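In: test case, fold it:
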Amino acid sequence: MPELSVVVHGPNVQDHLTGLLDSLAAHPARSPAGPDAGIEVIVAAVGDWARETAERHTPAFHVLPLPDGTGDAAARSAGAARATGRWLHFVHAKDGLPPGAPRTIAEHTAALPDRVDVLLLDHVRSTWRTCGLPSPDGPLLARAGRAGLALDDCAPLLKLTPLLGNRVVRAGFWRSRERPLTTDDEPFAAYAALLLADRVAALPHPAYEDRALRPESLPPVTAGQRYALIDRYQALLDLAGDRPAAYAVLYEVMVRDCLRTFVRAGMPEPVAREFFRRASLAARRRRPDGHPRPAGLEGVRRSLLEEGSYTRYRAFQTANRVRRTVRRTVRTRRRQVVTRLRDHQYRATLGDPVDPHLAVFSAYWNRGVACNPAAIAAKLGELAPRVHPVWVVSAANAALLPPGTDHVVPGTRRYWEVLASAKYLVNNVNFPDAVVKRPGTVHLQTHHGTPLKRMGLDQMPYPAAAKGLDFQALLARVDKWDYSVSANTHSTRMWERAYPSRWVSLDHGYPRNDVYCTAGAEQVRAVRERLGIAPGRRAVLYAPTHRDYEAGWTPRLDLAALADRLGEETVLLVRAHYFYDSAATASPLTGLRRAGRLVDVSSYDPVEDLCLAADVLVTDYSSIMFDYANLDRPIVVHADDWETYRTTRGVYFDLMADAPGPVARTQEQLTEILTTDAWRDESAAKTRAVFRRRFCEYDDGRAAERVVRRVFLGQDEESLPPVLPLADRTPAPRPEEIA
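Out: Predicted structure coming up:
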């Protein structure tokens, strides 16, 4: 029988389960001394993402797949039923374990007396921006000192943070008390474990990591959930029964928690008033005889709560707040004095009604009509012509807009007016921080690629990628999103962890990729003619991405030598990343445009045309590979600096193992691939098929329609056109098929 069963349970929320299991696998638990000692890991995986994550570690872990939506209590019970250890440690999938924690716990439990039912642990705390902060519990655990304490002798232990993860329970105790301990209210279960235990022991060593998710990424707390906090403590006080010491500590915890929630939770006024009434009633009725009241401001708060005087408490709270914020108010007024005219105009327009027939579009930091926003705007004109689109475009790019495009230039009066009044705001990046999310408006985030590189909060550990980023401001922008468009399950999951908030994922495909399933031979032929590609010539689209560790764009290939080796029947279409302007790309390409064998298409839009024209794509780590895969045409990866890129930028998967085609690490290898059949042979086709199944999941040619019907027409998910299976799609014809 193992000494310890670590029961990991729950869904893979924001991909935190991946890090937890990877850490457990990287630091395998070694058995403590003893013939029957050992450690097992049970993963009660809720939903497909958790199951897939856990199964990557079989047979080291025992995986118990559970349906999506299984609650925490049910998942814990299922894991405990499968466990065979003498002790159980419940670890939520969102949390973590410091390296070596299971071994430390197992060694400690092996030495505990038989009467001990619960081992209390210290823990560390993490959030999206902090990691490994000490808990407030350490001193209390250190003072407990002895093993095998009765709770009546150490009632202050009830002040420990109420987590099941910082309590390891004897398996026999758990099974005998499973009914009162099986609840989705984890704090109740954590307190109840102490109240029901015969003896408890303390381990003043951090052996658990409590990871707090962003409140903005969780469902809003309902009024019923607020009131349930008071009901929880009343039930616990009932459970404490005639144990005066435990009862007194729980009473203190209840009053403190109710006051903190009332002050900090930001409840609507009717909810706050009812919460205060219920908390006041509980505080009066449950107060132990002779229980002392704290001195000072805390004592005043307690008195007002027990009196039940909501009005007097609010007045006291307001006076306190005024004293604390007087200096901040002065600074705010000074800033308001120097507020610019356009801000006044914008604020004034915010008072006007929202225009339900106005939509503002922007793409790539106001570069023009492009990407997913452009495809959505085009479909909007077909399905909902009553909604008028206005594009935000920089002054430098305004002249390049299609004729008749209604647009505004950033900073102008009309720019602020349309941003203030439009019901729909659509962007593939983010609108400025100053844009207010008005009630009744809809912010649609379309993104502009499937992520290989780390995005959002996942950039924090990578200084080259995170340079200059204000992550708090980023999250404030993310909190304005109502919808996030996704092309595949991978993207949906990575957006969830990189941008944690309450937006709804639209798993409908990328609208910009519709053309890859709808374009015909004439469209492919016309694009190639515009680019000057003669019939029968092979077009190689070379599209490298940006390097965060480089100041500018430097070609990673000798393009002249490559063009010579590929011969006169091949034309190179070279597209530098849009972060670099034309001046930056002109110098490296000067002198290479001879005989039409090299075309600089860095400024050509839309990029979808270039993909339609190409016979093969050569890229490194650019998201263009995921879009191009929809065409089911050959892709070659040139990854000469993969280790550097992976280390400095961070990636979500190993491209060397999961590439969409053959991989070249040098120019010579790339040349060999392109001068033989390796770029399009059977092996390349099989690799590409695996890649397409994973990343072309929703791109069937009707993504824009699904997005417009869902967001602008308000249709529910069930009434949208279903996603066509990959095997039933017909990509645009290849150039050799129309030559």
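
In: going forward, measure contacts and count neighbours with C-alpha atoms only.
Out: Will do.

In: how many neighbours does Ala73 have?
Out: By the measure other CA atoms under 10 Å, the count of residues near Ala73 is 18.

In: surely it is in contact with Thr183?
Out: Yes. Between Ala73 and Thr183 a contact is recorded at 5.1 Å, counting by CA atoms under 8 Å.

In: chain center to the helix or strand harbouring Gly299: distance?
Out: Assigned by DSSP states H and E, Gly299 falls within helix 296-307. Counting by CA atoms, centre = their mean, to the nearest Å, helix 296-307 is centred 41 Å from the centre of its parent chain.

In: just the buried positions in that helix, please.
Out: By 16 or more other CA atoms under 10 Å, the buried positions in helix 296-307 come out as 301-307.

In: contacting residues for the closest residue to Asn427 other than its chain neighbours?
Out: With CA to CA, 6 or more residues apart in numbering as the criterion, Asn427 has its nearest non-adjacent residue at 4.9 Å, and that residue is Ser362. By CA atoms under 8 Å, 6 or more residues apart in numbering, the contact set of Ser362 is 368-369, 373, 391-393, 426-428.

In: now Ile738
Out: Ile738 neighbours (CA under 8 Å, 6+ apart): 521, 525.

In: pretty sure Val618 sits against Val636.
Out: Yes. Taking CA under 8 Å as the definition, Val618 is a contact partner of Val636 at 4.8 Å.

In: follow-up on the earlier one: name the next helix or strand downstream of the helix holding Gly299, please.
Out: Using DSSP H and E, the helix or strand that follows helix 296-307 in sequence is helix 310-337.

In: now do the strands in the stretch 51-200 of the chain.
Out: Using DSSP state E, counting those that start in this stretch, the strands of the stretch 51-200 of the chain run over 62-66, 87-92, 116-126, 133-134, 167-170, 199-211.

In: so which of those gets nearest Glu550?
Out: Comparing the strands of the stretch 51-200 of the chain against Glu550 with CA to CA, the closest turns out to be strand 116-126 (32.3 Å).

In: another for comparison:
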Amino acid sequence: MPRFSVIVPARGVQGYLRACLDSVLEQDRQDGDLLELIAVDDCSADATGAIIDEYARRDPRPAALHLRRPSGAGPSRNAGAALARGDYLLFLDGDDTLAPGALAAVDARLRACGDPDVLLWDHERTDVWERRRPSGDGDLLRAAGDAVFDVARQPAVLGVEPAAWNRAVRRDHWTGRGLAFADGPYEDIPYAYESLLTARRVAVLDRVCVTWRERRRGSAATTPGPHHLVAVERYEELFDRLDGLLTEAGGGEGEERAAGEEDGRLPLLTVLHARMTERLLAVLDDPDRILPADRAAFFRAASRCIRRHRPAGVPLPAGLRSYRAYRSLHGARDLRRELAKELRDRGGAAARTAGRRYYGLRRHASLDPDLVLYGADGNRAVSGNPYAVHRKAQEIAPQLRGVWAVHEDARDAVPAGADHVTVGSRRYWELLARATYLVTDGDFPGAARRPGQLCLQTHRGTPLAATGLDTHRLAAAGPGPGRVLEHADRWDFCLTANQYAGEIWERAHPSGYETLASGFPRNDRFATASAADVRAVRAALGVRPGATAVLYAPARHDLPGDAAPLLDVVRLAAALGPRFQLLVRARPHDPWPPALVEAGTVLDVSGHPHVEDLCLAADALLSDFSPVLFDYANLDRPIVVHTAGWDAFRLTRGAYVDLLSGEPGDTPGVLARDEAAVAGAFHSGRWDGPPAASLRAAFRERFCRYDDGLAAERVVRRVLLGEDDLLPQLPPGERRTAPSPRAAERVLAQECGATRTLTGPGAVVG
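Out: Coordinates of the predicted model:
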């Protein structure tokens, strides 16, 4: 029988769940009898359930429980506890983690105390910047010392955070006292207090055992609304049951409690009341929980509760004497905040342009329900996922009017006939203010969130280098954390091509958007292109018939901190020889010898707007650490990775995947350090051999799962047409892949042969 049953309720935490589960499983002893892990998927819409199943398949210790309907954290914990076999129950939220060695320390303390009913421990808090702060419970825990007690003799411990995850409860105590979590918000308040109030033997461990993550969005606690009134109801129910709870607990260790003696209970009631008052006032003052329209109702409910259960001699906080008094104090605080903000912003006000002021005015005008504003590649192109969404919208939602936002110096990138607007112009601010839909793979300069407006973040690719908040500790740091969060707060939808990327977006760009497991719209072309399309794009680019076209598409090398070297294209072309043709998509690069260009050995495709066309034209991809690796894998064509500079890349840019590990799912194909090694891989046949094909298949399975050719339609229907559900993914057996250039040539040869047969001598033409 395991010593501990660790129950993890999880809903919509795909970005954090792996760290949570790993932190639990790493606690176990070699004999494997320390813990069992019960992970409960509360009908998550994201990949949370899939992650739980993945862990359960590869390790016998986790048990996966999938609830049939969304139930909330409380019922999820109760369902997990019903399956538990351990001596003690521990509850850990799916976005929190256990500290290394925590369970061993808890086990040692429990044994030293003779297995008490409840053991409390300390925790720390971490925010989106991974800054860690103490809980504030340390002094209370240290004051309790090494004694084993009941709360009547140590009432101060009722002041610790009333949470599910800062205690271990003996399973016999859980079942014997009928403990359970409530249904709905603030579900841990009854459990936290009742587990202590009904316990005969309580002990503490003065050690941080849990890191609790403060989420910005995505939970009931961070969503404003009237549901926060439930906090008052929880405390009302607790105080109404208090006499019965203390009577159930009976005497303390070694002596009988004098039930009903008010003097003996006064310290306990005082601590409970003080903790309740502090908690309810914190909720009342939190604008992320209580909307202005709900503040008066919450104040009155909280004030009644605090007054009703106030112990004799305890003063009433000044702000609770009346709502007018509270508003006066609250208004003074708000005024001080506004004055401070005005002083901070005063310098920036002078720089505010007339266009931005106009934008502010037009944001009060009605939204245009049929207007979609598109932007791509820093508003310097008409390409990528936004372009694919636009094309599909023209096909299935022609009532929508799409306009592209581009910078003045990029207007030549706009195709003929496409409606567009110059960033910063008066019309730009008008459209930005009134468009119902914003579709971008980056951002619209000057944009601010507006009620009723929907912003779709398509991204430019699956991330390999660190992104968002994950960049702030790297040498080549990206935007500051404040800008990252401000940017993410404008998103309503976030696209992902695979589960891996969805987990990263949620963790590195935390906010309240909905992640769509849609696939990347631009990659639809890899499933829909025909043999004729492949031949046409090769001809348009100037690829020689019969040549093996290698697309060289390294990561961008114009970013601060880049140290990964580019291949010498001239040397590489000479090493490959005349059978090969290099399509080079790299900026910046040195000029090439005219003879090389004139011979067509090297084609500069850096200015081509659609990378998906370049991929279709290529027999193989040669890249270093570019996200195009993930897209090209859809085509199931050979990939060669140039590995020079990998250590520098990881140091300066970070890397989520170890491309050089050689492990299936990490490495997409053959690895080569320099020009000679690249040429050797092609001349030897290793580039397209069975080992490379096996690695490529595993890489494709991991990173191309959502790309099935229907991504653009899926996105248009869900976001622009407002349909409730995404189109289902096509099963693997029903998906198609664009033919390779060799296969496209065979199709052409077959077509030509059929034509000659039909029109040659003796053919019957009728």
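
In: picking up where we left off before, need the contacts of Ser362 of the first structure in a markdown table with distance to Arg30 of the first structure, can you?
Out: Listed next are the contacts of Ser362 of the first structure as a markdown table, based on distance: CA to CA, whole Å:
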| residue | distance to Arg30 of the first structure |
| --- | --- |
| Gly368 | 58 |
| Val369 | 58 |
| Pro373 | 53 |
| Trp391 | 61 |
| Val392 | 59 |
| Val393 | 60 |
| Val426 | 53 |
| Asn427 | 51 |
| Asn428 | 48 |
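
In: which of these fall in strands?
Out: Members of the contacts of Ser362 of the first structure lying in strands (criterion: DSSP state E): 391-392, 426-427.

In: for the equivalent of Gly532 of the first structure over in the second structure, what are its contacts?
Out: The alignment partner of Gly532 of the first structure in the second structure, by TM-score structural alignment, is Gly542. By CA under 8 Å, 6+ apart, the contact list for Gly542 of the second structure reads 600, 603.

In: re the thing from before, tabulate the strands of the stretch 51-200 of the first structure (JSON lines), appending distance to Ala684 of the first structure.
Out: JSON lines is the format used below for the strands of the stretch 51-200 of the first structure (distance: least, CA to CA, whole Å):
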{"stretch": "strand 62-66", "distance to Ala684 of the first structure": "34"}
{"stretch": "strand 87-92", "distance to Ala684 of the first structure": "41"}
{"stretch": "strand 116-126", "distance to Ala684 of the first structure": "44"}
{"stretch": "strand 133-134", "distance to Ala684 of the first structure": "48"}
{"stretch": "strand 167-170", "distance to Ala684 of the first structure": "51"}
{"stretch": "strand 199-211", "distance to Ala684 of the first structure": "42"}
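
In: export the ones you listed as CSV, with columns for mean neighbour count.
Out: Converted to CSV, the strands of the stretch 51-200 of the first structure look like this (neighbours: other CA atoms under 10 Å):
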stretch, mean neighbour count
strand 62-66, 21
strand 87-92, 26
strand 116-126, 23
strand 133-134, 14
strand 167-170, 26
strand 199-211, 23
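
In: returning to what we had before: got the angle between the helix holding Gly299 of the first structure and helix 310-337?
Out: Helix 296-307 of the first structure and helix 310-337 meet at an angle of 130 degrees, taking axes from the mean of the first three to the mean of the last three CA atoms, to 10 degrees as the criterion.

In: nearest residue to Leu721 of the second structure other than its sequence neighbours?
Out: Closest to Leu721 of the second structure by CA to CA, 6+ apart is Ala397, at 7.7 Å.

In: give me the number of residues near the one you found?
Out: For Ala397 of the second structure, the neighbour count with other CA under 10 Å is 16.

In: and it? What does it align with in the first structure?
Out: Under TM-score structural alignment, Ala397 of the second structure pairs with Ala384 in the first structure.

In: measure that match to Leu358 of the first structure for me?
Out: Per CA to CA, to the nearest Å, Ala384 of the first structure is found 11 Å from Leu358 of the first structure.

In: then Ser77 of the first structure?
Out: Distance, Ser77 of the first structure to Leu358 of the first structure, by CA to CA: 52 Å.

In: ok, Pro544 of the first structure next?
Out: Taken as CA to CA, the span from Pro544 of the first structure to Leu358 of the first structure is 37 Å.

In: of the two, who's got more company?
Out: When neighbours are counted by other CA under 10 Å, Pro544 of the first structure and Leu358 differ, and Pro544 comes out ahead with 23 against 18.

In: what lines up against that one once you look at the second structure?
Out: Matched by TM-score structural alignment, Pro544 of the first structure corresponds to Pro554 in the second structure.

In: what's the answer for Thr671 of the first structure, then?
Out: Match for Thr671 of the first structure (TM-score structural alignment): Ala679.
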